[in-house]
Every structure is written in structure tokens, then in C-alpha cells.
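**Q** have a look; sequence and predicted model below, questions after that.
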Amino acid sequence: MSESNLQVKDLAGVELGSQVCPYDDRDVMLYALAIGAKASELDLVYEKRLRTLPTFLLTLGLWAVWSAGSLGAYDPALTLHVGQKLRMRSKAPTNGELNITANIGAVWDKGTAALVEVNVSSEVFDAMYTIFVPGAGNFGGERGQRSDSALADGPPDVLGSFKTSEVQPALYRLTGDRHPVHIDPGAANALGFEKPIMHGLCTLGSSVLEIARVSGTDPTSLHELTARLSAPVYPGAAVSIEAWESSSNFYFTASDGGGVTALSGTLSFA
């Protein structure tokens, strides 16, 4: 089947090839600053003490998301990133290059939309990006299972917060995610937003960093995470974090100033 005839329902199992993704300490430090690392957090922003935040690696796999969108089955400018998984295989170096392979996994029929799962793998990490494609459902496919939500038991063990900034999406775009919904008012309006929104991966990275700060955990020791990105955060909003801990595993939520849950999930530190 030619790419021009591809439909979303045909994408499951499509191989996206591989790409060598180089990076250096400047990329690692830029990412840390873009998600809100402080100048005093020298392990994250100073080359002489630098360690790599695992969530940085998610920026390296984004080429696969764009590659999936370029197959012609849907318009990537009209999609949204609604889910993320990450599992570390080993510590990430502060510079080097990773050979990343990718494929499209499951495609789920959600009725009015489809969910496309893009998988990437390397010697350092594995990840899955879940992409929401509006108007691409009702093709008779399986709906998929609802994400299991860990139950918060009692009051949260971690309470934190961070303030986003108006310029943060413009800065975070420099890490590689140049989806127009984060910078172009027209693109944001076309997707039903009043103005450009924060990158979900930026809010996720900031949330993981805040949980590590408040719990006294090394943020570079993140081992695994699963997150559902359920609502937008607008630049300038304050984000509140609640997390429940069990043996270095956390169930967490991140909510905007209006109390709307923007993302939730689980994470563990090594």
C-alpha cells in the first residue's frame, strides 16, 4: 500500500526505521533549564558536575513521532500527545549518540478519534508516545483498555508546586518539539485552545523534577514512568503536585491553578 493511501487503521506494526541521535552537554543543560531546573542545581546545569535527567531522552525519540505523522495517514499538526512511557536500561551519559529504532505499535479506535502508539528503543532507554488523532476513529478497531489508575491511599506523601512561565514553550521548543500548538495562536485555536499551550513533556519533566526535590530523591535516578496527559496547561499557570509513595514508587497527579488534573501517572526511582 502506498503512503498516500494509508489510513490510520493501517498503521499498526509499521516500521519507522532507525536514526542516530547525537547530543552533548549543552543539550542536556538546555533541557534542564527548559523544565525549570534552578541555577543552584549544579548537577543539572553545570558541565563540571553534570548528570543527565532521564526525561531528557524523550526529546531524542520525537523524530519517530514526526516520522509516523509524515506517512500521510493523518495531519500531525492536528494531533495531541496524550500519553508517555519511559523505561531506563542504563544511566544516560552527558554526551554521545544513541541509535534509536522505532515502530508503530497498537492503533486504538476511540470512536471520534484514534490513539496511535509510537515505540522507540535504544541501548539506554525504551519509550512509547501515545498520539491522539481526532476524527480518525470509528474504523471498527479495538478500543483498548482504559489505563489503570493507582488509588491514592490517604493524604499525599509529597506536596509540591511550580510556576510555569509565558516564555517556557518557546524555550522548550529548542529541545526538539516544534509542534505549532505550542507557539502559533492559529494552530492552538484550530485544536480548540484559547492560546498556545505548554508541552506535555515539559510539564511532565517539571513534575518529575519537583517530586524528586520534595521527596529528597536524586532526579537522575528515575527508572520508569507512565503518564497520562489529560488536559492542557497554559503558560504562566501554577501547577500543584500530589504524590503517594510506596517503596520508591510514586503515584502522582499534576493540576493547574483551577484544580484541573493535567497529568497523572506512576514513576519509580532506582
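**A** In hand now; what should we look at? Numbers count the residues shown, from 1 in each chain.
**Q** use CA for all of it now, contacts and neighbours both
**A** Fine.
**Q** contacting residues around the residue nearest to residue 196 when sequence neighbours are not counted?
**A** Leaving aside its sequence neighbours, residue 196 sits nearest to residue 182 (Cα to Cα, 6 or more residues apart in numbering; 4.6 Å). Residue 182 makes contact with 169-170, 173, 188, 196-199, according to Cα atoms under 8 Å, 6 or more residues apart in numbering.
**Q** ok, which pair from the residues you listed is furthest apart?
**A** 173 and 188 (14.9 Å; Cα to Cα).
**Q** A further structure is provided below for comparison with the first:
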Amino acid sequence: MPLDPTAAGTRSAPNTSSWRSKDALLYALGVGAGVSDPTGFELEFTTENTKGVEQKALPTMCVVLGGGLGGPDSPLARIGTYNPAMLVHGEQGFTLHKPLPVEATISSVSRIAGIYDKGKAALVVTETEATDTADNQLLFTTTSALFIRGEGGWGGDRGPAGPQKVPEREADHVVTYTTRPDQALLYRLNGDRNPLHSDPSFAAAGGFDTPILHGLCTYGFTGRALLHTLCAGDPARFRAMHGRFSSPVLPGETLDIHIWHGDSGTAQFQTRVGDRVVLDTGTATYH
């Protein structure tokens, strides 16, 4: 059976999950905090017992939290059949409704927000809403766009227009971070154990000379640059972020995050490795 466009709107059952201080520390290290920061060691994100420093969680950590999209009962299991090797994580976004705690328990519900016909591919958009069980208030919303090559062409809705391209003028800020040669081995401890990011033979079968970095790791590096540039390092000021993955990154490569100021509280960004764009048409909002 091919993809079933009528699966749009399918929701998961509530999923309860938790994280603790150690998880926030590990995530921060996984996206380069304390190593690639040229101004210091970001101790508020990388330690929990530094005198005069209160531990905080990086805003982008929300993209690895929650659940409801994995397993046989997930909404993704109901969209029809396809070759998993043809699935590509195309876009990622999130909105924080309040600052992300260092420790919390959440109840999350995921849904298929849309299934669109892109001609040679299908676009499946998912959305997850997470509620903090401590006060029953919405904590964050995450969105993902998954491209499944070879599954389009049924004559369906092509979906909304793509995000606005970044300005053609020079960026207002460029932040440079160098990833570690073992960055993927560290980042995978946040939960994504896909051997594409660790096993050379598996990566070779996928057409890569070496294991590649997780797209969400590049996303986290970029989020740190936005946090320090736009919010003076204060996570309470970070509101939302969205970007489109356009090219893989190899561990050890250097990321240049180009940032353009927009209207009050908005910015656009693009992440590059040299002249190669790896995260494109990015937008961010902040207080």
C-alpha cells in the first residue's frame, strides 16, 4: 500500500517522559557547548555545581525530548508503506511557550499535521505538543518535515509555500564553531543511535566516505549561535527557531552561522561549511 494522505490528522496517545540535570548537561556537550564557545565554557549549560552559576537548559534541547512518533502505534505507522531508506529529515522547528527546565516530566501528543504531494516526493509534516505535568501548562511545540523520495505524484495538495530565503546582503553577524572529530559519537548519546553517524561500513552503504553528523546536532550548534548573538545567552528570551536541512556535515568540519536581523524580535539565519549551505532559510524569534 502506498502513502495514505487521509492519515493526516492522526494523533498519538499521550506519552509521558522525563529528563534530568545530567541529560541537559549531556545535550549541551553534544552540541559543542564548553568547547567551541570562543568566549568561555558556558558553565551555566555544562555544569550543575559551579559557585554563583545556576544550571540552564539550551532551548534547542526540546527537539530531542518527548515521544509519540516512534513504535508500531505512532501516527507515522499509519501513513502507509514506504522505503525507510528514502526518508530524509527535511526541516525542523520548535516554539517554546516558557523556558525549558533543567529537569521536568512532560506529557506529549504527536500528530500528522499534513501529507503533501511534491511530485517526485511526499512531504509528511509532524507536530508534537508537550505539556509540563508540574503545572499542566504547554511547554513546547516541535514540528518536523519528512521528505519521502519516490512517494509523490498522486495529484494531491502541494502544501504551503516554502520559507522565505535569507537576504542577499552580507550577514549582520557570523558566528564560527568547529565541530569535534568525535562529535557524532558524543551527540548520539542523546538518543539517536542511527549507525549512519557512527559505523563506517553503514555510512559507506549510504554513499558516504565516513559517518556524518546528525542534522539535529548541526541544528543545536546553530541554536547556540542564535542564543548568544540574539539573546545575550539568556534562554528565557529564546522563543522559536525553524530551519531546512540542505547538506550533510562531517564531524570535524567548521560551521559558519550567518545571522540577519529582521523586524523587532525576529532574525533569519543560514549555516554553511565553507561555501556549502547545510542549514537554510532559517528563522528565529526572541524576546
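**A** Happy to help now that I have it. All figures in this text were calculated on a predicted structure; none of them were measured in a lab.
**Q** just give the TM-score of the two.
**A** Once superposed, the chains reach a TM-score of 0.89 (TM-score structural alignment, normalised by the length of structure 1), with 265 aligned residues with a Cα RMSD of 2.2 Å.
**Q** show me what the residue nearest to residue 196 of structure 1 lines up with in structure 2.
**A** In structure 2, the residue paired with residue 182 of structure 1 according to TM-score structural alignment is residue 197.
**Q** do residue 115 of structure 1 as well
**A** Aligned counterpart of residue 115 of structure 1 in structure 2: residue 123 (TM-score structural alignment).
**Q** are we agreed that that match is in a helix?
**A** No: read with DSSP: H, G, I helix; E, B strand; the rest coil, residue 123 of structure 2 is strand and lies in no helix.
**Q** residue 146 is in contact with that one, correct?
**A** Yes: taking contacts as Cα atoms under 8 Å, residue 123 of structure 2 lies within contact range of residue 146: 5.7 Å.
**Q** that's a helix at residue 206 of structure 1, yeah?
**A** Yes: counting by three-state DSSP, residue 206 of structure 1 falls inside a helix.
**Q** could you find the closest non-adjacent residue to it?
**A** The shortest distance from residue 206 of structure 1 to any non-neighbouring residue, by Cα to Cα, 6+ apart, is to residue 35 (5.0 Å).
**Q** count residues in the vicinity of the aligned residue in structure 2 for that neighbour, would you?
**A** By TM-score structural alignment, residue 35 of structure 1 lines up with residue 31 in structure 2. Residues lying near residue 31 of structure 2 (other Cα atoms under 10 Å) number 28.
**Q** now residue 31 of structure 2: how far from residue 63 of structure 2?
**A** Plainly put, residue 31 of structure 2 is 12 Å away from residue 63 of structure 2 if you go by Cα to Cα, to the nearest Å.
**Q** just residue 206 of structure 2 next, same as before
**A** For residue 206 of structure 2 relative to residue 63 of structure 2 (Cα to Cα), the value is 25 Å.
**Q** looking only at neighbour counts, state which of the two leads.
**A** A direct count of neighbours by other Cα under 10 Å for residue 206 of structure 2 and residue 63 places residue 63 higher, at 20 against 13.
**Q** measure the match of residue 182 of structure 1 to residue 183 of structure 2 for me?
**A** Separation of residue 197 of structure 2 from residue 183 of structure 2 (Cα to Cα): 10 Å.
**Q** got any residues that touch both of the two?
**A** Shared contacts of residue 197 of structure 2 and residue 183, defined by Cα under 8 Å, 6+ apart, are found at residue 213.
**Q** ranges for the strands of structure 1?
**A** For structure 1, the strands defined by DSSP state E occupy 15-23, 80-88, 96-109, 113-121, 125-134, 158-163, 222-229, 238-246, 249-255, 261-269.
**Q** looking at structure 1, name the residue matched to residue 276 of structure 2.
**A** For residue 276 of structure 2, the aligned position in structure 1 is residue 260, judged by TM-score structural alignment.
**Q** contacts only, for that match.
**A** residue 231 are the contacts of residue 260 of structure 1 under Cα under 8 Å, 6+ apart.
**Q** cool, residue 14 of structure 1 as well?
**A** For residue 14 of structure 1, the contact set (Cα under 8 Å, 6+ apart) comprises 103-105.
**Q** about what we covered before: can you put the strands of structure 1 in CSV and add distance to residue 216 of structure 1 and mean neighbour count?
**A** Output for the strands of structure 1, formatted as CSV (distance: least, Cα to Cα, whole Å; neighbours: other Cα atoms under 10 Å):
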stretch, distance to residue 216 of structure 1, mean neighbour count
strand 15-23, 28, 15
strand 80-88, 20, 21
strand 96-109, 29, 20
strand 113-121, 30, 24
strand 125-134, 24, 22
strand 158-163, 10, 17
strand 222-229, 13, 21
strand 238-246, 12, 20
strand 249-255, 13, 22
strand 261-269, 11, 21
